[in-house]
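Visitor: no sequence for this one, just the structure:
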C-alpha cells in the first residue's frame, strides 16, 4: 500500500493543519503541504532546507540530563551545550543567549565537513609526502656510506700496516655516524607515522559524527585542524665526506684524511595555511592606459547608482525617477521595477544571490526584490538609510544619518537583525561627518569597510570590527576642485576605487590607502561605481546618465 495513502488521516501539514503533507523543512523541523511550502520559504532571513517528506533526515536529539522526559532542542551559547525548554526557563541559564539547536547543528555540521575536507585533501597528503621524502632519503644511505668505506679501504691499502689502526678507527667512526643517521631518520619516520595515525582516527571520528547526525556529538566537537596545520619537524642530515691526502709517515693520522662530522639539522615544520587563506586571487597588474569597452545609455535625466548583476547586465537608478532599470551593454531595457513607496530610491546593490536591494529614505526602509516581488527587510526609526552594499558573508551594510542629519553611522544587518553599529573611533570621536550627503560604502576583500565622506573630503576605512585603519584625503596633483569622493567600490586585488566627481576621475588606492593611479577615460561627473566578477569597472556618469564599462587591470 502507498504509505502516503495509508497516512492520509494523520499526516497533516504543521502549518495549515488541514492539507496532506508533501514536504519537510529540515532546518525548521516542520512538515509542510504543497501550498504552505511557498509561504514557509518566503521568510528569507532563514536558510530553509525543504525536501520531500520521504527523503527527510531524522534528527537524534539528545535527552536532557536534568529533565529525562525532555529533548534538548535549544543551545546555550554561553554554556556551549544543548539544553531543553525547561533548562532555558530556569535560573541556571538566565540572561544567556539561547539559539535554536538546528541553527547550531547546521553551522557545526558545516564546520565538521570543512575540517574533514581539509584533512583529506590537504593536510594528510602532505604528511604522506613527508613520509615518502624520508624513505627516499634513506634509500641511498648504503651507497653513500659504502663509498666512504671504500675510500677508507683504499687509503689503508696504500699505508699497509702503518695505518691499519687508523683505518679501523675511521671505519668505526663511519659506522657510528651511519647508525646515528639511520636512527635519526627512523625516529623522524616514527613521529610522522604517529601523527598520520592520529589524523586517520580524527577523520574516521568526523565521518562517524557526520553519518550519525547526532546533535550531542556534533555540538561538542572541537576542531584540532589548527594543531595539525603545523607540520612535524623535518630532519635534514648531511652525509659526511672523507678527504684523502698523500701519505706522510710522520703525519699519518692527519694525511689519512679527516672525516667531517655528521650534520643533523632539524627544520621546524611548515605551518600550512587554512583553505580560506590559500584561495587568494591571481595578481592582476594595473593597465598603463585604462580603456572604455562599452557605453550604456540609461535614459535617465541624471544617473546616481549602478550595480552589476553580471558582466553584461547592470541595475541602475536615479534619484529623479522612481523606476530602477536592468540594462545590457547594448542599452536595451531588460527589466524595470518601481519602488514600493512610489518615491525615488536612494541607492541600490545586488546581493550574492543576484537579488536587488534598494534603500528608500522617504519611508526609512531597506527593501529586497526577489522574483520582481518587493519585500521590506529593514524599517528604521529616527534614522534614514542611505547607501547599501552586500558583503561576502551575505550581510547588508547600510550607511545612515539621523532625521536631523547630525549623527552618521554604518550598520551591519543579517536579514532584518542588526549585528553591528560603527559610529565612533577608540577615543569616542565620530568617524563620519554629520551632514545630508550620501556616504557611499563598499566592503573590501580583506573585510575592511570603506566609506566616502564628502564633507570631510575623505575616504574613511575601518576594519571588520569597526576600528579605524586610515583616512585617504586625496592625492597631490593639479585638480580643478578639492577632493570630494562619492561612489566607491573594491576589486579582487583589494584595490579601493572611488569617484572624484568634481575632477572627473577615479582614484585607485591599495588596501592600505596608498594612491596608485587615476582613471580618466574622458569621464564626465562620475558618481556611482561597481566592479563585476572579472574586475571590469562600471562608472555611472551623473550628468550624461551613461554607464561606462572600463578595463583597468
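Guide: Structure's in. What do you need? What you see is a predicted model, and the numbers here were worked out from it, not measured in a lab.
Visitor: only C-alpha atoms for contact and neighbour calcs from this point on.
Guide: Will do.
Visitor: what ranges do the strands span in the stretch 201-350 of the chain?
Guide: 234-238, 263-267, 291-297, 305-308, 313-317, 323-328, 333-338, 347-350 (DSSP state E, counting those that start in this stretch).
Visitor: so which of those strands comes closest to residue 219?
Guide: Smallest distance to residue 219 across those (C-alpha to C-alpha): 34.3 Å, for strand 347-350.
Visitor: residues contacting residue 410?
Guide: Contacts for residue 410 (C-alpha atoms under 8 Å, 6 or more residues apart in numbering) come out as 397-400, 421-423.
Visitor: distance to residue 430 and neighbour count added to the residues you listed, as a markdown table?
Guide: As requested, the contacts of residue 410 are arranged in a markdown table below (distance: C-alpha to C-alpha, whole Å; neighbours: other C-alpha atoms under 10 Å):
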| residue | distance to residue 430 | neighbour count |
| --- | --- | --- |
| 397 | 18 | 24 |
| 398 | 17 | 25 |
| 399 | 14 | 24 |
| 400 | 13 | 25 |
| 421 | 12 | 16 |
| 422 | 9 | 21 |
| 423 | 6 | 17 |
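Visitor: and of those residues, the nearest to residue 57?
Guide: Once C-alpha to C-alpha is applied, the member of those that ends up nearest residue 57 is residue 397, at 35.4 Å.
Visitor: and here is the other one:
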C-alpha cells in the first residue's frame, strides 16, 4: 500500500484512487463512497463491519479530524457526506453542499434539533408503543395457552368418554352373549336328561322282551325289532365362543384418533390438516370423438417429469440436466429457470406455488422457495423417486431401498414432518410395493401409483388398503401387453396413465373401470403425464418434446 503524508496528502481507497471515507474492520480495507456500496458484494459470506475511517483505525474517541488524517483542524462541513474536512480537502467537496463550520453553525444546530424532534415525536413514541403492544401480548399469552390446555383436556375427556362408552357397550354385549350361551347349554342338559330317562325305560322293556321265550318260540322275532326305537340319539348342537379382534397397532389407533381429534401447529391455532372435498361419483363420462392436440413443442433435453400450475404454465426437468425450466401453453419459455446442484428426477407443485423435486443420488427431497432449493426431507438408505403434492399440501413420496429391494410410500406434512409410512401389509412381513415410480392422489384421497416390475397400476386408500389393481385393457384393442410409466388424476377423479410401449394413454375411473384410450399409436414413447386445472394433459415424450392435448368433452360432469 502506498504511504501518504498526513499533512499534505489524502489517504486513497484500497481499491481505487478516490479519498477514503470508511474502513472495514473485517477485511482491514479503506473504502471510498462508491467502494463502500460494492464492498458487501465482494465477499457475501463475510459479515462486513464498516465504520468511518477514523473509528476503524483504532481510535474509539471522537475527534473532529479530517478524513485525510491531517493534523489541521477541520473548519468546513459537507452536508452531503455529513463529515467535516480541512482546507486541503476543499477541492474534493466542491460539487457538494458544504460550508464553514463557524458560519453555518446555526444550520448544524438546526439539523440536530430536527433530529431530536424526530426522535422525540416519532421514533421513541413508536418504540414505546411497540413495547406496550408486546407487553400486552405477553400478558395475554399465558391466558391463551391456558385456554388451549382447557380445550385439549376437554378433547381428551371427550375421547376417554367415547372410548369408555364404546368398550362398555362391548362388555354389555359380551355379558348378553354369555347369558344366552348359558341358557342354551342348560336347555341341552335338560334335553339329554329327559333322553336318558327315556332310554332307561327302553332298556327295561328290552330286558323284558329278551326274557320272554314265548314270543321267540312263536317265531315272530320281527315284531320285537319293529318295536325298537333306534333313532333316539339327538344331534348335539355345538355352540362356538365369540371372538374379539385385536389385530390393531398403535399407529392405526393414532391414525383413527387423528381423524376426529385436534392437532397443534406452531404459530397457528388452526388445524394442520385440511379436509379434502367430499367423494364424488360421475355417471356420465364420455371421451371426445377425436382428442384435440393443442400444441407440441420441443424442449432442450429428454423429457423427465412435468408439474403443472394455474395459468397454463408448466415446470419441466430433464434427464441429466441441472435446470428446471418453465414453459407456457404456447410452447415458449417464460424466462423462469431454477438451477440446482444435482439432477432432479421428479417434480410436483403445492397450492402455494412451492416446487418440490426429488434427488436420486442425494437421497433427499428438496423444496424451492424464491428460486432457492432447500432440503425438505431425507431418509438414509431410501432413494426418493415419485413425488406428489396433495390438496391439503401434504407431500407423498415413493422411496426405494436397494438393500430391502422394495418401495414404500411416505406422507409428509407441509413442514417436512413424517405423518405415515405405507410399507408392509397387515402381516408386517410382506411389503406392499416392489418398485414404485410415479404416483398421484385424486380428490377422493385415493393414491394411484405405477409398479415398474409388476407392470400394473395400483390404487390404494389413504390407510394403505388396496382399492383396485389395473393391468391393462385388451378388449377392443390390438394390444397384447402393456408398460405403465406416468400417472395423474383429473377433476373427475379419473386416472390418466401413460403407456410408452403402445404409444397411448389409458383413462380409467376412480373405481378401476376402463374408459378409453387417448391417441393410441400416435404418441412417441409417452413418459410423465400431468393434468392441469383445465383438464389438459401435458405429456413428456422420450424424443425431447411436450404434447398438450384434451381428451374429455367440456360438458361432461
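Guide: Yes, it's here. The model shown is predicted, which means the values in this text are computed figures rather than measured ones.
Visitor: where does the TM-score land?
Guide: The TM-score (TM-score structural alignment, normalised by the length of the first structure) is 0.53; 329 aligned residues with a C-alpha RMSD of 3.9 Å.
Visitor: nearest to residue 207 of the first structure, of the strands of the stretch 201-350 of the first structure?
Guide: strand 234-238 (29.6 Å).
Visitor: highest average neighbour count across the strands of the stretch 201-350 of the first structure?
Guide: Highest mean neighbour count of the strands of the stretch 201-350 of the first structure: strand 305-308, a mean of 28 (counted as mean count of other C-alpha atoms under 10 Å).
Visitor: that one packs against which elements?
Guide: If you count contacts as 3 or more C-alpha pairs under 8 Å, 6 or more residues apart in numbering; DSSP states H and E, strand 305-308 of the first structure packs onto strand 313-317, strand 347-350, strand 526-531, strand 536-541.
Visitor: for these, which one sits closest to residue 63 of the first structure?
Guide: Evaluated over these, closeness to residue 63 of the first structure peaks at strand 347-350, with 44.0 Å, by C-alpha to C-alpha.
Visitor: tell me the helix or strand right after the closest one.
Guide: Next along the chain after strand 347-350 of the first structure, taking DSSP states H and E as the criterion, comes strand 356-360.
Visitor: roughly how far apart are residue 167 of the second structure and residue 451 of the second structure?
Guide: 41 Å (C-alpha to C-alpha, to the nearest Å).
Visitor: what is the neighbour count of residue 215 of the first structure?
Guide: Look at residue 215 of the first structure: counted by other C-alpha atoms under 10 Å, it has 25 neighbours.
Visitor: now residue 384 of the first structure
Guide: 26.
Visitor: spell out the secondary structure type for it.
Guide: Three-state call for residue 384 of the first structure (DSSP: H, G, I helix; E, B strand; the rest coil): strand.
Visitor: got the contact list for it?
Guide: 361, 364-365, 400-403.
Visitor: what's the closest of the residues you listed to residue 226 of the first structure?
Guide: Of those, the one sitting nearest to residue 226 of the first structure (C-alpha to C-alpha) turns out to be residue 400, at 39.6 Å.
Visitor: aligned partner of the closest one in the second structure?
Guide: Using TM-score structural alignment, the partner of residue 400 of the first structure in the second structure is residue 399.
Visitor: so who does that match touch?
Guide: Contact analysis of residue 399 of the second structure by C-alpha under 8 Å, 6+ apart lists 382-386, 407-410, 436.
Visitor: highest neighbour count among those?
Guide: Most surrounded of these: other C-alpha under 10 Å gives residue 384, at 30 neighbours.
Visitor: give me the nearest residue to it, chain neighbours excluded.
Guide: residue 399 (4.3 Å; C-alpha to C-alpha, 6 or more residues apart in numbering).
Visitor: ok, residue 508 of the first structure next?
Guide: residue 497 (4.7 Å).
Visitor: quick check: which element contains the one you found?
Guide: Counting by DSSP H and E, residue 497 of the first structure is part of strand 496-500.
Visitor: what range in the second structure does that strand sit on?
Guide: The aligned range for strand 496-500 of the first structure is 495-499, by TM-score structural alignment.
Visitor: that stretch vs the first structure, mean deviation?
Guide: For stretch 495-499 of the second structure, the mean deviation from the first structure after alignment is 0.8 Å (mean C-alpha distance after the TM-score superposition for the first structure).
Visitor: isn't residue 504 of the first structure up against residue 524?
Guide: Yes: in terms of C-alpha atoms under 8 Å, residue 504 of the first structure counts as a neighbour of residue 524; the distance is 5.4 Å.
Visitor: got the angle between the longest helix anywhere in the first structure and strand 263-267?
Guide: Determined from DSSP state H, the single longest helix within the first structure is helix 164-212. Interaxial angle, helix 164-212 of the first structure versus strand 263-267 (axes from the mean of the first three to the mean of the last three C-alpha atoms, to 10 degrees): 20 degrees.
Visitor: now for helix 164-212 of the first structure, which elements pack on it?
Guide: Packed against helix 164-212 of the first structure by the contact rule (3+ C-alpha pairs under 8 Å, 6+ apart) you find helix 101-118, helix 124-138, helix 141-159, helix 215-220, strand 234-238.
Visitor: make it 7 Å
Guide: Under the contact definition 3 or more C-alpha pairs under 7 Å, 6 or more residues apart in numbering; DSSP states H and E, helix 164-212 of the first structure sits against helix 101-118, helix 124-138, helix 141-159.
Visitor: what's the longest one aligned against in the second structure?
Guide: Applying TM-score structural alignment, one finds that helix 141-159 of the first structure aligns to no residue range of the second structure.
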